[in-house]
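Visitor: Next input, structure requested:
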Amino acid sequence: MRIISTFLSLLAALLLSACNNAPDPVTLNTVKTGTPALWKVSGTQPGQIGVVYMFGTIHILPNDVQWRTPTLEAAIADSDQLVIEVLGLDDPQNAAKIFSRLAVSPGQEKLDARIDPSLRDDLDRIIDASNISERTLNRMETWAAALSLASAQTKGLGLDSSSSVEKKLLAQFKEAEKPIEALETIELQLGYFDKLPEAQQRKMLASVVEDSADAQKAFEKLFNAWMTGNLEEIVTLSDTGILTDAKTRQYLLVARNLDWAEQLDKRLQKTGTSLVAVGAAHLVGPDAVQETLAKRGYKIEKIQ
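Guide: You can find the predicted model right below:
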């Protein structure tokens, strides 16, 4: 759940659309109106002439919530362009081809052989509820099976990827005829998981299975922390599961944040204003993108 909600927009869009079962309605105990965190980054040194608004997102959200605020709308109006994590999700056929190419490999062990025996009953339970065949999962690399099952759990809560923050922002900037760019390609984003050592992939699968019993509560906690701008709670929730493994954290979070900071540094050395909308976990804690930019002399203001 936390993997999908804070890091990976692709699987939320791609795999949720592939799950055709209609789950029973779930009543979520979520905040209805909020003020998600928003920062303004500007230069303090010669050559730092651009401006970037940084908006932490959650990639899946309920339909009946109001996350827009006058402060956010003002930042959107002030921005010349939108920058998100990845583009290309509006072409699901191409995205599915990329996912299949990376996710499916010959000679995979059966999925239940890749997890501790104590978790196999729980694995069987979430496979049965996922509407994904065991044969399909067995052909997948471990990271892809883990994300597929996590996506299915999100679908089971009645969450619809079409109502994601990114999709709504994309539509707004397209209507305003403002350019849209991305920090990563689909291949690169999926590739971070594909290149994880098998040991880390199996920890990821175990984390998805272990969290499955409390999937609704986990989503509610994360969503409410995001809606209320509770950065400390987002840090706490994001530092669980697979990110407790130092190597995985370095690869999936820290290295990507450093790469994004480098890209934004170059963008800030040009005129113009950008709204950067990325998963909230990338913008909190000591490894946040803004922390690197602050070390490079930029002024960081939390404006919401």
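Visitor: Could you use CA atoms for every contact and neighbour count after this?
Guide: Will do.
Visitor: Identify the residue spatially nearest to Gln263, adjacent ones excluded.
Guide: Leu183 (7.6 Å; C-alpha to C-alpha, 6 or more residues apart in numbering).
Visitor: helices or strands up against the helix or strand the one you found falls within?
Guide: Using DSSP states H and E, Leu183 falls within strand 180-184. Contact here means 3 or more C-alpha pairs under 8 Å, 6 or more residues apart in numbering; DSSP states H and E; on that basis strand 180-184 packs against strand 81-86, helix 165-175.
Visitor: so how far is Glu233 from Lys110?
Guide: 37 Å (C-alpha to C-alpha, to the nearest Å).
Visitor: nope, Gly279 is what I was after
Guide: Relative to Glu233, Gly279 is positioned 15 Å away (C-alpha to C-alpha).
Visitor: the more surrounded of those two?
Guide: Using other C-alpha atoms under 10 Å, the more surrounded residue of Gly279 and Glu233 is Gly279, with 22 against 17.
Visitor: To check against the first, give me the structure of this:
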Amino acid sequence: MKIAAPLLALFLALPLPACAQPASAPAATTQDADPALWVVKDKDTTIYLFGTIHVLKPGLSWFDEAVKTAFDRSQTLVLEMVEPDAATQQRVVSAAAFDPNGTPLTQQLSPNYHAAFAKAMRDGQVQPAVYEKMRPWFAAVTLSLLPVRQLGYDPANGPEKVLTDAAKAAGKPVVGLETFEGQLGVFGGLSKGAQVQLLESTLDELPKVDATFTTLVDAWASGKPEGVAKEMNESLKDSPEVAKVLLTDRNRQWAKWIAERMKRPGTVFIAVGAGHLAGAGSVQDQLGAYRLKAVRVNY
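Guide: Predicted structure coming up:
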């Protein structure tokens, strides 16, 4: 089973230990990127749908052409969530992601994963006193993020940061489809068995993170949602509970939000993780329940 890749693309804004800071990236030449963009519209409402990779290396030029035009035409930016201040993040994470009185995390894993888990955490400079109290889902997210950040991927280069800065500069409101607490709650809602399975599969995938994430970013930058779906969504087929909680249920809620927003005039730019806009059960698919159609913007 391969679950690590979807986690990388879906939840990269979570706070991590200082050791997870991105490596210093060399000066990069600018490379053109043309990620997929869709539009849902009627006579007086236009909603753009843009898929993101939450962290990127420097040097990808994506905020131009049709994406920039759509953003400039929009009055509001909508993200998965509006990131709270650091103090709030730490408070919420401490409450949701750690279980100080629970069974030590290593003991929750299958014995054949004990050594690999301890080594991965040591490599990330996360101490046993910290990781043994983590809930399994948070350990999985942490282990997914550590190598990606160390490879030079950084949320400072990600579309959410770029779009938020542009919206603030233009005086556009920025709103979230979910809250920070809600995103953590998505993981916390998984059964203990699914959480442990998530962590063990993440450990299996750690050696492949560089290649997997490179393929994912290349598909995104080339405007190939089918490639994004292959790397992210299809990897969840063997874990229907995780797929339902992390993707399908949320896609359904977001489609409902879009349908409600279509009742009011205006232009909105929605930017969410690219996996939500790719493959079966995507936001676009869910819009069909409301007789709405998302059309790909050609550029």
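Visitor: rewinding a little: mean deviation, the strand holding Leu183 of structure 1 versus structure 2?
Guide: Once fitted to structure 2, strand 180-184 of structure 1 is off its aligned match by 0.5 Å on average (mean C-alpha distance after the TM-score superposition for structure 1).
Visitor: Next, the angle helix 165-175 makes with that strand.
Guide: Interaxial angle, strand 180-184 of structure 1 versus helix 165-175 (axes from the mean of the first three to the mean of the last three C-alpha atoms, to 10 degrees): 150 degrees.
Visitor: Next, the angle from strand 180-184 of structure 1 to strand 81-86.
Guide: 30 degrees.
Visitor: what's next to strand 180-184 of structure 1, contact-wise?
Guide: Contacts to strand 180-184 of structure 1, defined as C-alpha atoms under 8 Å, 6 or more residues apart in numbering, come from residues 81-87, 170, 173-174, 260, 263.
Visitor: can you redo these as a markdown table with neighbour count?
Guide: Formatted as a markdown table, those follow (neighbours: other C-alpha atoms under 10 Å):
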| residue | neighbour count |
| --- | --- |
| Gln81 | 21 |
| Leu82 | 24 |
| Val83 | 23 |
| Ile84 | 20 |
| Glu85 | 21 |
| Val86 | 20 |
| Leu87 | 19 |
| Leu170 | 19 |
| Phe173 | 19 |
| Lys174 | 14 |
| Trp260 | 19 |
| Gln263 | 12 |
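Visitor: where's the aligned partner of the residue nearest to Gln263 of structure 1 in structure 2 relative to Phe269 of structure 2, distance?
Guide: Alignment note (TM-score structural alignment): Leu183 of structure 1 maps to Leu177 of structure 2. According to C-alpha to C-alpha, Leu177 of structure 2 stands 12 Å off from Phe269 of structure 2.
Visitor: quick one: stretch 217-224 of structure 1 to structure 2 mean distance?
Guide: Stretch 217-224 of structure 1 sits 0.7 Å off on average (mean C-alpha distance after the TM-score superposition for structure 1).
Visitor: In structure 2, which residue range corresponds to that stretch?
Guide: Using TM-score structural alignment, stretch 217-224 of structure 1 pairs with 211-218 in structure 2.
Visitor: Can you list the buried residues in that stretch?
Guide: 212-213, 216-218 (16 or more other C-alpha atoms under 10 Å).
Visitor: just checking, which of these belong to helices?
Guide: 212-213, 216-218 (DSSP state H).
Visitor: distance of the match of Leu183 of structure 1 from Thr212 of structure 2?
Guide: From Leu177 of structure 2 over to Thr212 of structure 2 (counting by C-alpha to C-alpha), the distance is 28 Å.
Visitor: what does Val242 of structure 2 give?
Guide: Applying C-alpha to C-alpha, the value for Val242 of structure 2 to Thr212 of structure 2 is 19 Å.
Visitor: same deal with Ile270 of structure 2?
Guide: 26 Å.
Visitor: Is there a neighbour count for the match of Leu183 of structure 1? I'd like the number.
Guide: By the criterion of other C-alpha under 10 Å, Leu177 of structure 2 has 17 neighbours.
Visitor: just Ala215 of structure 1 next, same as before
Guide: Residues lying near Ala215 of structure 1 (other C-alpha under 10 Å) number 19.
Visitor: now Met140 of structure 1, nearest residue through space, not along the chain?
Guide: That would be Val104: by C-alpha to C-alpha, 6+ apart, it lies 4.4 Å from Met140 of structure 1.
Visitor: Map that neighbour across to structure 2 for me.
Guide: Checking TM-score structural alignment: Val104 of structure 1 goes with Phe98.
Visitor: Could you check how far its match is from Arg135 of structure 2?
Guide: 5 Å.
Visitor: who has more neighbours, the two?
Guide: Arg135 (25 against 19).
Visitor: show me the residues around the aligned residue in structure 1 for the more buried one that make contact.
Guide: Using TM-score structural alignment, the equivalent of Arg135 of structure 2 in structure 1 is Glu141. By C-alpha under 8 Å, 6+ apart, the contact set of Glu141 of structure 1 is 103-105, 108, 194.
Visitor: just so I have it, where are all the strands in the stretch 1-150 of structure 2?
Guide: 31-32, 37-41, 45-52, 60-61, 76-81 (DSSP state E, counting those that start in this stretch).
Visitor: nearest to Gly124 of structure 2, of those strands?
Guide: The minimum distance between Gly124 of structure 2 and those falls on strand 45-52, with 25.9 Å, by C-alpha to C-alpha.
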